[in-house]
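sequence unknown, structure follows:
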């Protein structure tokens, strides 16, 4: 079997790794010229930790852990009103996404064909494969095509239909960037909630830097950085605490990122020889805190089913059966996190959110098949 994967962030390389373990050849096409740096911190919990361990990268990821502690929640004048437990946003292990994507690339680059600086233009499903035409490269034939290309998936649009058909916009946008740790945060964070918008700062890179995260209501999501920064300044012009200082630092950031907060809900994650994994098929939004774990678990299960089932139809069906309930739970968590913006911040609220993610019977502890893997 020869599999084309679109997207070299998390789900794509993780899928390529497991496919190789099962003796299946994978090619990854990525629109960017290299693995994209930057991004939010990402965290792992429950079964995702076991998958990382089986991939042999858990120890290396632990060496890059952010060691994020609790975050103080402050009012407009900087006075502490509550403590947000680190378990809410840092899970069992938190790393910067840029470290995770680099580690996944290093893990797979010798066994996976990477095609950077290109993307899929058309997909034509045929009886014995999928003919793929690229924006730059020559057309090629693959047995299976997997979209691991995120919220704005090109594969999903080509094989399933317009994004609007499957997107549930949550009414918010978010932006992140790095700046100096001028607040002297020590492996900790600070957050301010002003009505329906929040401002969060977390220590990063062993306290040498800070990660800034804005979340605010937005119906129309601008696509140019100039318009995005203008939207943020408009949303936070009357917000207190450190809003003014952080807005002033924003234009200097080299890792600025902006996007809508949306969930992807689909009646099926596959059609014929094309399937989706991670955010492309079932994005729960960053508010859920489970996007990266979903990508890893989805890659693990999809590769396992492709290697053990007699038909693609059966493999894709078993893949969905294994993860549908989990995905429904992550979507619900994302919506609950959004709705919490309408509640006044309090210690009782944050303690309840933290408690919901503890215990052996939580959504993060999945009972997945232990797929036998070949050794290469």
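Looks like it arrived, so ask away. Since we're looking at a predicted model, the values are computed, not measured.

make it CA atoms for all contacts and neighbour counts henceforth
Noted.

Pretty sure residue 249 sits in a helix.
Yes. With DSSP: H, G, I helix; E, B strand; the rest coil as the criterion, residue 249 is part of a helix.

do you know how far the closest residue to it other than its chain neighbours is from residue 43?
Among residues not flanking residue 249 along the chain, residue 179 sits closest, at 7.1 Å (Cα to Cα, 6 or more residues apart in numbering). In this view, residue 179 and residue 43 are 21 Å apart by Cα to Cα, to the nearest Å.

likewise residue 219?
Counting by Cα to Cα - residue 219 and residue 43 are separated by 28 Å.

Neighbour count: those two, which is higher?
It is residue 43, of residue 219 and residue 43, that has more neighbours when counted by other Cα atoms under 10 Å, with 25 against 11.

Quick check: that one is in a strand.
Yes. Under three-state DSSP, residue 43 falls within a strand.

What is the burial count for the closest residue to it other than its chain neighbours?
With Cα to Cα, 6+ apart as the criterion, residue 43 has its nearest non-adjacent residue at 4.1 Å, and that residue is residue 94. Counted with other Cα under 10 Å, residues neighbouring residue 94 total 23.

quick one: contacts for residue 94?
When contacts are counted by Cα atoms under 8 Å, 6 or more residues apart in numbering, residue 94 is found next to 41, 42, 43, 44, 65, 66, 67, 68.

The structure to be compared is supplied as follows:
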């Protein structure tokens, strides 16, 4: 970056992309963020930060106090039977880490911190990537073609950049036997509760929390951009379920927002190809594994730091060498069987585990390490 500012295109305005944009802009890079959605996407599930490294990253970004102000509280969730009687408790400290916030709130905070130093282009998407000797020539659905020094795919598990540069999604994304859904709908109960039947989970209630569904299923075909189709998948999957599930399903049609997706894992031999690199879920998603958001923030800091002090090839090698061990260690985690066990025996065993504080504490500490919560952050002159 001694001759001219590094020009970087980031695909994705969720969490990983704006986090990277924040650090790159501070290092002097010229940053453009392109996002397929027409506006910043709000709502979504709660995400959490675990360990001193995550909190220090938020502090260095200047957003720690704002994230704390918007925290969800990480409330305990009561596991109930079909009559509404308490069976066990999913502790808030186990699911919420040290600090929990809605994904949409975090995305908004990051956007607010970067919109004046980076260029955002909403309602647009990359259509082709052609690498040349001096950069990556990029065409868009609506914007004019441009050439960038580096392109970063931070566009989630269904990454467009990964598809264009690394090949079709089925080559890299593996369905892990369950689906999950978040639905912004009218509340049914005031306090957070979760109810299971074999292969199915409904969790509702709690401050600011959308309804959460999880169910076992082979891979499904549906339009990910059609709310009506997603609602129909949920209605079919949870038909006949006990407790107050019929009442909850009756509210689906009036739901403001729905997000249904597979619990899946992304596996790649490399995170980069030439001048194109992947970040966050696009590189190494392990859906609902509890480590994605925190590790994405660590990875963004590492990638920006390496790009600020070396050419792209060297920077990508160092970035991968640092982050790959975390991704490999977290790869075996699968939240589906824990949230929605396929048998009544499995549900009983899960509920017994929830009563073992020492085991839960050990699991939480492992998740903290996998998410980079104890990673030693290098210092950068930003």
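Ah, there it is. Since the structure is predicted, the reported quantities are computational estimates derived from the model, not experimental observations.

Now the TM-score, please.
Superposed pair, TM-score by TM-score structural alignment, normalised by the length of the first structure: 0.92. Supporting alignment: 363 aligned residues with a Cα RMSD of 1.7 Å.

follow-up on the earlier one: which residue lines up with the residue nearest to residue 43 of the first structure in the second structure?
Aligned counterpart of residue 94 of the first structure in the second structure: residue 100 (TM-score structural alignment).

mind checking the SS state of its match?
What three-state DSSP gives for residue 100 of the second structure is strand.

roughly how far apart are it and residue 144 of the second structure?
With the distance defined as Cα to Cα, residue 100 of the second structure ends up 39 Å from residue 144 of the second structure.

got it, and residue 25 of the second structure?
Counting by Cα to Cα - residue 25 of the second structure and residue 144 of the second structure are separated by 22 Å.

The two: who's more crowded?
Neighbour comparison, residue 25 of the second structure and residue 144: the larger count goes to residue 25, with 21 against 8 (by other Cα under 10 Å).

in which helix or strand would I find residue 263 of the second structure?
strand 257-266 (DSSP states H and E).

That strand against the first structure, how far on average?
By mean Cα distance after the TM-score superposition for the first structure, the fitted strand 257-266 of the second structure averages 1.2 Å away from its aligned residues in the first structure.

buried stuff in that strand?
For strand 257-266 of the second structure, a neighbour-count test (16 or more other Cα atoms under 10 Å) marks 257, 258, 259, 260, 261, 262, 263, 264, 265, 266 as buried.

Just the closest of the residues you listed to residue 88 of the second structure, please.
residue 263 (24.4 Å; Cα to Cα).

Tell me which residues touch the closest one, please.
175, 176, 177, 178, 179, 180, 286, 287, 288, 334, 335, 336.

overlap between the residues you listed and the first structure?
Retained in the first structure: 175, 176, 177, 178, 179, 180, 287, 288, out of these (criterion both residues aligned by TM-score structural alignment, their matches' Cα atoms under 8 Å).

would JSON lines of those residues with secondary structure be doable?
Formatted as JSON lines, those follow (three-state DSSP):
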{"residue": "175", "secondary structure": "strand"}
{"residue": "176", "secondary structure": "strand"}
{"residue": "177", "secondary structure": "strand"}
{"residue": "178", "secondary structure": "strand"}
{"residue": "179", "secondary structure": "strand"}
{"residue": "180", "secondary structure": "strand"}
{"residue": "287", "secondary structure": "coil"}
{"residue": "288", "secondary structure": "coil"}
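
need the strands for the stretch 251-382 of the second structure, in chain order.
Under the criterion DSSP state E, counting those that start in this stretch, the stretch 251-382 of the second structure contains strands at 257-266, 272-273, 276-278.

ranges for the helices of the second structure?
16-26, 52-61, 64-69, 92-96, 103-114, 160-166, 227-237, 245-250, 281-284, 292-309, 312-330, 336-339, 344-354, 357-370 (DSSP state H).

Can you spell out which helices and strands pack onto the fifth one?
Taking 3 or more Cα pairs under 8 Å, 6 or more residues apart in numbering; DSSP states H and E as contact, the helices and strands that helix 103-114 of the second structure lies on are helix 16-26, helix 64-69.

list the buried ones in it?
In helix 103-114 of the second structure, the ones that count as buried by 16+ other Cα under 10 Å are 103, 104, 105, 106, 107, 108, 109, 110, 111, 113, 114.

That'll do, ta.
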